[in-house]
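Colleague: kindly return the folded structure for what I paste below:
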Amino acid sequence: MGRRIRIMADERVQQLSARFPKDVSEHYQQMIPAYQKGYADYVFQTDQEATQNRRIKQLTKNFRSYATKPYHYLQPLSSEDALQIATNWQLSSEMQASLLNPKPNQSSFQVIKNGLFFAYCCVEEQNGTLVLAFAIAPQYRGNGHGRACYQAIEDYIKTSFTDKQISLNLSPEEADNISFLESLGFQNVSNQDGYHLMTKPLVKE
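Modeller: Alright, predicted model coming up:
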């Protein structure tokens, strides 16, 4: 029964994708499965083709608006997604270890952008400081999206944690990120054997 329901859901997703314009269909196909299923369920709640077409037209308008008005959403990271990231995202050994062997005081999140699995972040609480690690999926790197992604993470942290400071530990191979992090307000407070500690106060509005 469960397999049959899955097949039906997959068929609805494929049907909806085929009815979108090409550019919207390509975006829809890259969304996380939960979003794909949710939109397909919404469109096919009714058997009335005219109503389906109106809903598809509205979704097309919404998806195209993401080019100028992107949205970010954070949700807990599953162990399956953590394994996928550690295996495929070209991370440092330290970041891989934190994903696969999380500490008791560590929280990990998916960063969803416009329905896409865009990035991840881990935060570990240490005496009033949040130790942050985050990375953008390889296929989205180098396109100028890092600043908005980081800001979404910081905004979430401000509303979800009471800590007063964020810190980032950079390995030698991550040193190229220093100037970018400084532009976000981080200070490079120490450098030991090529490992940089960067901090930023959390100012809550």
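Colleague: rest of the way, CA atoms for contacts and neighbours
Modeller: Will do.
Colleague: ok, which stretches of the chain are helices?
Modeller: Along the chain, counting by DSSP state H, helices occupy 2-19, 22-30, 33-43, 49-65, 79-88, 93-100, 146-160, 178-183.
Colleague: now the ones you listed in JSON lines, with distance to Leu168?
Modeller: Shown next, in JSON lines, are these (distance: least, CA to CA, whole Å):
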{"stretch": "helix 2-19", "distance to Leu168": "40"}
{"stretch": "helix 22-30", "distance to Leu168": "30"}
{"stretch": "helix 33-43", "distance to Leu168": "31"}
{"stretch": "helix 49-65", "distance to Leu168": "33"}
{"stretch": "helix 79-88", "distance to Leu168": "18"}
{"stretch": "helix 93-100", "distance to Leu168": "11"}
{"stretch": "helix 146-160", "distance to Leu168": "12"}
{"stretch": "helix 178-183", "distance to Leu168": "9"}
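Colleague: work out the gap between the longest strand along the chain and the centre of the chain.
Modeller: Longest strand of the chain, by residue count under DSSP state E: strand 116-126. Mean-position distance between strand 116-126 and its chain equals 8 Å (CA atoms, centre = their mean, to the nearest Å).
Colleague: one more sequence to fold, the one below, so I can look at both together:
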Amino acid sequence: MIFIQEIPVSKINEYWDIQFQYLVNDGFITTEEEKKYFQSAEYRDVLQSHMLRTPDTQHMVYFVRDGVKIGASQYCTYKSEDGKCFILDFWVFPEYRGNGTGHKCFQTLMEYTKNDGAMYYAMNYAKEDSHRFWASLGFSDNGIDEYGLPLMIKRA
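Modeller: Below is the predicted model of the structure:
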């Protein structure tokens, strides 16, 4: 069984290190400019401040199976609006990918967030294999965001 472990602000630096390696290794960021941005206070301080706001708190979590961290996600459920749960990051660590682990992690995340008010899910993607993954979970295309990235949505 997979469990959610919330990451407190006091332990955020470990998450930043893991997230950065994921973004580089999976080819989401490739230029020196992108690398600097994702390691900058400008980027990290905004997200950290969102972890402290109420309502619409941003969450950073690990997926844990048998006491081992197998992936991570960050999301925000907009309770002050219509209950949209926007997924900013979602990944399974490479050594745990396959065999439906990503699907199980998302099912766990969905149950966890529904208990906290999520009514539906949205996210954007940058790679075609990500699109296939999210489509296999019932997400459908939903336009583009203000940065030109495609959006997907999953209604409850």
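Colleague: please state their TM-score.
Modeller: Here the superposed chains carry a TM-score of 0.69, computed using TM-score structural alignment, normalised by the length of the second structure; 128 aligned residues with a CA RMSD of 2.6 Å.
Colleague: I'd like the helices of the first structure laid out as CSV, including distance to Leu202 of the first structure and mean neighbour count.
Modeller: Listed next are those as CSV, based on distance: least, CA to CA, whole Å; neighbours: other CA atoms under 10 Å:
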stretch, distance to Leu202 of the first structure, mean neighbour count
helix 2-19, 41, 14
helix 22-30, 33, 15
helix 33-43, 32, 16
helix 49-65, 31, 14
helix 79-88, 27, 14
helix 93-100, 23, 16
helix 146-160, 7, 15
helix 178-183, 14, 14
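Colleague: nearest to Thr129 of the first structure, of those?
Modeller: helix 146-160 (11.4 Å; CA to CA).
Colleague: list the contacts of the spatially closest residue to Glu182 of the first structure that is not a sequence neighbour.
Modeller: Closest residue to Glu182 of the first structure apart from its sequence neighbours, by CA to CA, 6 or more residues apart in numbering: Asn188 at 7.6 Å. Neighbour list for Asn188 of the first structure: 178, 182, 196-199 [criterion: CA atoms under 8 Å, 6 or more residues apart in numbering].
Colleague: just Tyr120 of the second structure next, same as before
Modeller: 83-85, 153-156.
Colleague: for it, give its distance to Tyr112 of the second structure.
Modeller: Going from Tyr120 of the second structure to Tyr112 of the second structure by CA to CA, to the nearest Å gives 13 Å.
Colleague: with Ile12 of the second structure instead?
Modeller: The spacing between Ile12 of the second structure and Tyr112 of the second structure, counted by CA to CA, is 20 Å.
Colleague: next one: Gly138 of the second structure
Modeller: Separation of Gly138 of the second structure from Tyr112 of the second structure (CA to CA) stands at 18 Å.
Colleague: and Ala118 of the second structure, by the same measure?
Modeller: 9 Å.
Colleague: same deal with Ile7 of the second structure?
Modeller: Distance, Ile7 of the second structure to Tyr112 of the second structure, using CA to CA: 14 Å.
Colleague: same check on Gly143 of the second structure?
Modeller: Separation of Gly143 of the second structure from Tyr112 of the second structure (CA to CA) stands at 27 Å.
Colleague: my guess is Lys104 of the second structure contacts Ile4. True?
Modeller: No. Assessed by CA atoms under 8 Å, Lys104 of the second structure is found out of contact with Ile4, at 11.6 Å.
Colleague: and the most centrally placed residue in the second structure, how far from Ser73 of the second structure?
Modeller: The residue lying closest to the centre of the second structure (CA atoms, centre = their mean) is Asp89, at 2.3 Å. Computed with CA to CA, the distance linking Asp89 of the second structure and Ser73 of the second structure is 5 Å.
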